[in-house]
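Undergrad: Below: sequence and its predicted model.
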Amino acid sequence: MTEESFTTKMRKATREIHSISDSLVNAKLAFALSDDDVWTEGLLIFYEIFRYLEQALDRHRNSPLARLDLEALRRTEAFEKDLSFYLGSDWKSSYVVGDAVAAYLLHLRKVESADPVMLSAYVYHLYMGLLSGGQVLGHKRRLLARLPFAGAAREGGDAVTSFGDAPIPRLKCEMKAAMNALAGDLDEAARQMLLEESKTVFARNNEVIRSVKGGTHVVLTKMLILVIPVSVALMLFALLVFYKK
């Protein structure tokens, strides 16, 4: 019987909390499909996290963590390009890191200080998330931006979810292979720690997703978009009935 890969064990270990994350994304960040404010807030949140992780990859080039530093995956510049598209080139001058993100970054610093290899759980899950669900969100936004009455979404500003000519399935396979190779060099105790840290990745992600304040006005806008045509139809119906009398 073939032994399970470590990435399969990671998926199984995080299945329950991953489902919670999916529900949160569907319920909240899904508003980002048609609203630039919500999308931009999400970009700001995960920009800080990806930037920290990529700086950590630079700091630990001689560590097993470097196995996950794959060509074409780095996203810091892509985040900055998208944020400049939505907020203007001087967006950094007035940007302040939110409390939830600051807490996330503090946790990452503690993890790195204790054992940089444990950051591989964050690198793996966040990049795989961008290569999976992130692709779906990006694709849907691009489609909606081309439709009339799509809301505030604009076409463009999608560098974060674009990986050029690199096929997404290949990048995902390479990341899985790199993670399995990294885990293969660890002892059983370290592998178990990585599985536990994987659960923390999703718990931390859930906290920052909940901190996204945008969305309420989007719900109201969507309700108005639905209510106004219905109201107009009722008014026309009433006028027709009146003139028939």
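TA: Okay, I see it. Numbers count the residues shown, from 1 in each chain.

Undergrad: can we go C-alpha only for contacts and neighbour counts from here?
TA: Will do.

Undergrad: gap between the residue nearest to residue 100 when sequence neighbours are not counted and residue 222?
TA: Closest residue to residue 100 apart from its sequence neighbours, by Cα to Cα, 6 or more residues apart in numbering: residue 208 at 5.4 Å. Taking Cα to Cα, to the nearest Å as the measure, residue 208 falls 24 Å from residue 222.

Undergrad: cool, and residue 206?
TA: Applying Cα to Cα, the value for residue 206 to residue 222 is 25 Å.

Undergrad: Compare those two and say which is more crowded by neighbours.
TA: Using other Cα atoms under 10 Å, the more surrounded residue of residue 206 and residue 222 is residue 206, with 20 against 15.

Undergrad: these two touch, right, the more buried one and residue 21?
TA: Yes: counting by Cα atoms under 8 Å, residue 206 touches residue 21, with 5.8 Å between them.

Undergrad: Mind jotting down where the helices sit in this protein?
TA: Shown for the chain, the helices assigned by DSSP state H span residues 6-13, 15-27, 36-59, 76-87, 99-114, 120-131, 133-145, 168-184, 188-210, 216-244.

Undergrad: Check it against this one:
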Amino acid sequence: MANTKEEGFSKRLRKETRDVHKVSDALINAKLAFALSDNDVWADGLLVFYEIFRYLEENTPEDLLPKEFHRTQAFERDLSFYLGENWKRNYEIRNSVTMYLKHLYDVKKRSPTLLLAYVYHLYMGLLSGGQILQKKRSLNPLNSGNNEGEAVTHFEGHSIAELKTIMRNLVDTKALEFDDSMKTLLIAESKMVFFLNNEIVRSVRGVNRANLRKFGIVLIIVIAIFYFLRFNK
């Protein structure tokens, strides 16, 4: 009987964070929509999440974050592609990322198990929304079209559907070991995931420049149409 009740804990996490998740999705879609056609925006988006994934992979027990999910090296390959091999030379962690890392450090001190909330939502996000963004980028003729710079969304050895199933089963199985107090804490941290994600997404640079460039393109088109209509009456 207990197994039947606990098998849906991953669903419970999704349900409990539905509202804050919608707000986060709206922000990410508005902020990173420019990343579909602007490599600088995409690279900066990778940069703000790089430290978060690296921290989780260096500090979460392997039974909560299996090796096949690790993305640190993939982030570094993509960042080298977009920013150059020496991108770490002048790299400084921005304040919003530092705040996120400090929270993860405090969470780990309380209980490493609570990092599971971040593992679940961040990796499922990469396996869902991250895949959608990358596919849309691949359709843009301005992007490379040869799979370079796409390492972070490319998982070898497993299909995306299989990895999602592994992650859900991991959370549901682990939930059998948790008491109500731990589950309540995991739900609270699940909501915090989206709050902290929003803070670092807001810090993504290059959006205003990308917006200005798109406005410039539209303006050129409007002017061209105006002159075409004027001289072809």
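TA: That came in fine, so what should we check first? Just so we're clear, the structure is a prediction, and the values are computed from it rather than from any experiment.

Undergrad: Mind checking the TM-score on these two?
TA: Here the superposed chains carry a TM-score of 0.93, computed using TM-score structural alignment, normalised by the length of structure 2; 228 aligned residues with a Cα RMSD of 1.5 Å.

Undergrad: Quick check: residue 143 of structure 2 touching residue 136?
TA: No: the pair residue 143 of structure 2 and residue 136 fails to qualify as a contact (Cα under 8 Å) at a distance of 10.3 Å.

Undergrad: now the helices of structure 1 as TSV including distance to residue 159 of structure 1?
TA: Shown next, in TSV, are these (distance: least, Cα to Cα, whole Å):
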stretch	distance to residue 159 of structure 1
helix 6-13	27
helix 15-27	20
helix 36-59	11
helix 76-87	5
helix 99-114	22
helix 120-131	12
helix 133-145	9
helix 168-184	14
helix 188-210	20
helix 216-244	24
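
Undergrad: Between the ones you listed, which one is closest to residue 160 of structure 1.
TA: helix 76-87 (5.0 Å; Cα to Cα).

Undergrad: can you give me the offset of the closest one from its chain's centre?
TA: Relative to its chain's centre, helix 76-87 of structure 1 lies at 14 Å (Cα atoms, centre = their mean, to the nearest Å).

Undergrad: And for stretch 206-220 of structure 2?
TA: Between the centre of stretch 206-220 of structure 2 and the centre of its chain there are 24 Å (Cα atoms, centre = their mean).

Undergrad: Pull up the aligned stretch in structure 1 for it.
TA: Counting by TM-score structural alignment, stretch 206-220 of structure 2 pairs with residues 214-228 of structure 1.

Undergrad: swap in stretch 10-20 of structure 2?
TA: Using TM-score structural alignment, the partner range for stretch 10-20 of structure 2 is residues 7-17.

Undergrad: mind listing what's buried in the matching stretch?
TA: By 16 or more other Cα atoms under 10 Å, the buried positions in stretch 7-17 of structure 1 come out as 7, 10, 14, 17.

Undergrad: Nearest residue to the last one in space, ignoring adjacent ones along the chain?
TA: Across the structure, with Cα to Cα, 6+ apart as the measure, the residue nearest residue 17 of structure 1 apart from its sequence neighbours is residue 202 (6.4 Å).

Undergrad: what's the matching residue for the one you found over in structure 2?
TA: Aligned partner of residue 202 of structure 1 by TM-score structural alignment: residue 194.

Undergrad: do residue 54 of structure 1 as well
TA: Here residue 54 of structure 1 is matched to residue 57 in structure 2, going by TM-score structural alignment.

Undergrad: Could you tell me which residues make contact with the residue most central in space within structure 2?
TA: Geometric centre of structure 2, nearest residue: residue 126, 5.2 Å, by Cα atoms, centre = their mean. Residues near residue 126 of structure 2 by Cα atoms under 8 Å, 6 or more residues apart in numbering: residue 153.

Undergrad: Give the equivalent position in structure 1 for it.
TA: Using TM-score structural alignment, residue 126 of structure 2 lines up with residue 130 in structure 1.

Undergrad: Look up how far residue 93 of structure 1 lies from its match.
TA: Applying Cα to Cα to residue 130 of structure 1 and residue 93 of structure 1 gives a distance of 27 Å.

Undergrad: ditto for residue 114 of structure 1
TA: Computed as Cα to Cα, the residue 114 of structure 1 to residue 93 of structure 1 distance reads 33 Å.

Undergrad: Which of the helices of structure 1 sits closest to residue 68 of structure 1?
TA: When the helices of structure 1 are compared by Cα to Cα, helix 168-184 sits nearest residue 68 of structure 1, at 5.8 Å.

Undergrad: what does the match of stretch 10-20 of structure 2 contact?
TA: 176, 179, 180, 195, 196, 198, 199, 202, 203.

Undergrad: on that earlier part again, neighbours of the residue nearest to residue 100 of structure 1, how many?
TA: 20.

Undergrad: Same question for the one 10 residues further on.
TA: The number of residues packed around residue 218 of structure 1, counting by other Cα under 10 Å, is 18.

Undergrad: so it makes contact with residue 31?
TA: Yes: Residue 218 of structure 1 is within contact range of residue 31, at 6.8 Å (criterion: Cα under 8 Å).

Undergrad: rewinding a little: ok, the residue nearest to residue 17 of structure 1 - contacts?
TA: 14, 17, 18, 21.

Undergrad: One more pass at 10 Å, please.
TA: 14-22, 122, 125-126, 208 (Cα atoms under 10 Å, 6 or more residues apart in numbering).
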